[in-house]
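Asks: sequence plus the predicted model coming up.
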Amino acid sequence: MNQPDYEFLRKLLREKSGLDLSSDKQYLVESRLLPLARKAGLPGIGELVQKLKDGNSSLIGQVVEAMTTNETFFFRDKVPFDHFREAIMPELLKARASRKSVRIWCAAGSTGQEPYSLAMCLKEMGAALSGWRVEIIATDLSQEVLEKSKAGLYSQFEVQRGLPIQLLVKYFKQVGELWQINSDLRAMVQHRRLNLLHDFSQLGTFDVIFCRNVLIYFDQETKINIFGRLAKSMEADGFLVLGAAETVVGLTDVFKPLAERRGLYRPSGAAPAKPPAFGTLQKMATMAGH
């Protein structure tokens, strides 16, 4: 791929998705777009770029999807899900005891492993959530990955990555060579196509926002803008969960980190919270009864 073609693709991707590719990522672009070019019956990336310059809108959408579909797996990085079980939900059970409802947004839901991991965490809480309404909204730029998420069908390889065997047995059923997450868990997750660069205020207000491993691809100005809008979409005492390589520190003061919980943030106006002790399942059941 020649340099002008690469520069054209960089500019296109930044405008359409916020993806900020550095000048040394040509190998990544080639590995993702060459299969797409061949599928479209084109001999190479140069011809693909020419079609894009001609304004082929469906091809533009496919290029954006190919470049922004990120890897995901069940309980990825483990720590955010420990935070969810041990700090976030116990506090929300107390704070939302009167209204008995919690809204959670997975802002880069991809093929569903993250929202379904959260759904399994919630199911495991059992009686503590009896009588509660819990909404999980999963959004993504790619319609293709959202369709896969809705279906909840995963290969043997996908369920072996990060998913404990006891949860596989408990919450999935085998369909031929695939595994499908049970319908009651699928019903816990609503899917919406969404570009984080665009207005998302119509989604409403959330108690918890998981926005992991997506902001790393954006330039600084875009990140600051998205953090500002995330803060407006969150309850004053809500929680923001970022990926391991992401932070608000040095970018914005609308969120503050919880020193003892890596990757966990609160809106700056929120009262400081003490993280609950480990092994909180029993306590959670008690809190829900209050």
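Replies: Received, thanks. Model, not experiment: these values are computed from the prediction. Numbering: from 1, shown residues only.

Asks: from here on, just use CA atoms for contacts and neighbour counts.
Replies: Will do.

Asks: how far away is L153 from E47?
Replies: The gap separating L153 from E47 is 35 Å, by Cα to Cα, to the nearest Å.

Asks: this is the comparison structure:
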Amino acid sequence: MISAADYEFFKKYLKQHSGLILSDDKHYLLESRLVPLLRKFEIADFGRLAAVLRDNSSSAVAEAVIEAMTTNESLFFRDKTPFEVFTSIMLPKLHAARSPSAPLRIWCAAASTGQEPYSLAMTLKENPHLVGSRRVEIFCTDLSNEVLERAASGRYNQFEVQRGLPIQMLMKYFKKVDDMWEISPQLKTMMTFRKLNLLNPFVGLGTFDIVFCRNVLIYFDAPTKTDILNRLAKVTAADGYLVLGGAETVMGLGDAYKPLPNQRGFYVPNVPAAAAPAAMASR
């Protein structure tokens, strides 16, 4: 059992290093996620684990704790609506506004095991008239090295490909390798994978046409959400888009973005009207 003092330490540690907010009634969740790490690293108890984190004596342990407490639930074409709006609104407007030589840059800020970015890649392949000859770059980041390695492999088991993936997409874009399904190399080439903590500066990322940051902000407190949104806005094109999860909103979290009319969960940068044409011309 974890002591009250140790639980308070882990609450503060997780908030500081991952932004995760644990309420006072999550003792069971913390214990169930971290007990396997006690065995793995041969640490006697939660008090000793807290001591290891306090003196920063093992970066491997610290990373394992953050990864264990991070939820990495994902499936193909999750919630469907974001992919429908991606095809019906975002891509047509961006394609019309950009020169044929301008790349299409998409950031999946919580890429997890890769289902979201690969779903976007398949959608793009199914709609070549909305892409043209332009280069597509899908930048995939996550806090966890483990899930990013899985995403980069592009390999999924039978259960995973049955979750949201239409059978025609499976047969068209995957091949069977032993007991796994591996995604096509033509889709892998669109991807760049990098570990990134959303609490840290977004240095050297460039500008993105579309940012998918779904089901992440719900784990943060309001000041952290506002800070992340402000920094996301700085790397979103003036005429670009932000996509959040269905239970997330920018309302009450500053004025970096404003809602896309009649589209819940979709936002555009809140820039002066004259700024967008100038931004488009500069690309």
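Replies: Alright, I've got the coordinates. Worth saying up front: this structure is predicted, and the values here are computed from it rather than measured.

Asks: coming back round to it: higher neighbour count, L153 and E47 of structure 1?
Replies: Per other Cα atoms under 10 Å, whichever of L153 of structure 1 and E47 has more neighbours is L153, with 21 against 14.

Asks: is it true that the more buried one touches Q180?
Replies: Yes: with contact defined as Cα atoms under 8 Å, L153 of structure 1 and Q180 form a contacting pair (4.4 Å).

Asks: matching L143 of structure 2 against structure 1, which residue comes up?
Replies: Alignment note: L143 of structure 2 maps to L141 in structure 1; criterion TM-score structural alignment.

Asks: can you pull the contacts of its match?
Replies: Residues near L141 of structure 1 by Cα atoms under 8 Å, 6 or more residues apart in numbering: E65, T68, A108, R193, L194, N195, L196.

Asks: who wins on neighbours among the residues you listed?
Replies: Most surrounded of those: other Cα under 10 Å gives A108, at 28 neighbours.

Asks: please say which position in structure 2 that one maps to.
Replies: Aligned partner of A108 of structure 1 by TM-score structural alignment: A110.

Asks: then S130 of structure 1?
Replies: Looks like S130 of structure 1 aligns to G132 there (TM-score structural alignment).

Asks: in which helix or strand does its match reside?
Replies: Using DSSP states H and E, G132 of structure 2 sits in no helix or strand.

Asks: can you tell me how far it sits from F208 of structure 2?
Replies: 18 Å.

Asks: higher neighbour count, these two?
Replies: F208 (24 against 11).

Asks: surely that one meets K234?
Replies: No: counting by Cα under 8 Å, F208 of structure 2 does not reach K234; the two are 9.5 Å apart.

Asks: what's the mean distance for the helix or strand hosting K12 of structure 2 versus structure 1?
Replies: K12 of structure 2 belongs to helix 4-18 when elements are defined using DSSP H and E. Helix 4-18 of structure 2, aligned to structure 1 and superposed, deviates on average by 0.9 Å (mean Cα distance after the TM-score superposition for structure 1).

Asks: and that helix, what does it pack against?
Replies: If contacts are counted by 3 or more Cα pairs under 8 Å, 6 or more residues apart in numbering; DSSP states H and E, helix 4-18 of structure 2 sits against helix 46-54, helix 59-69.
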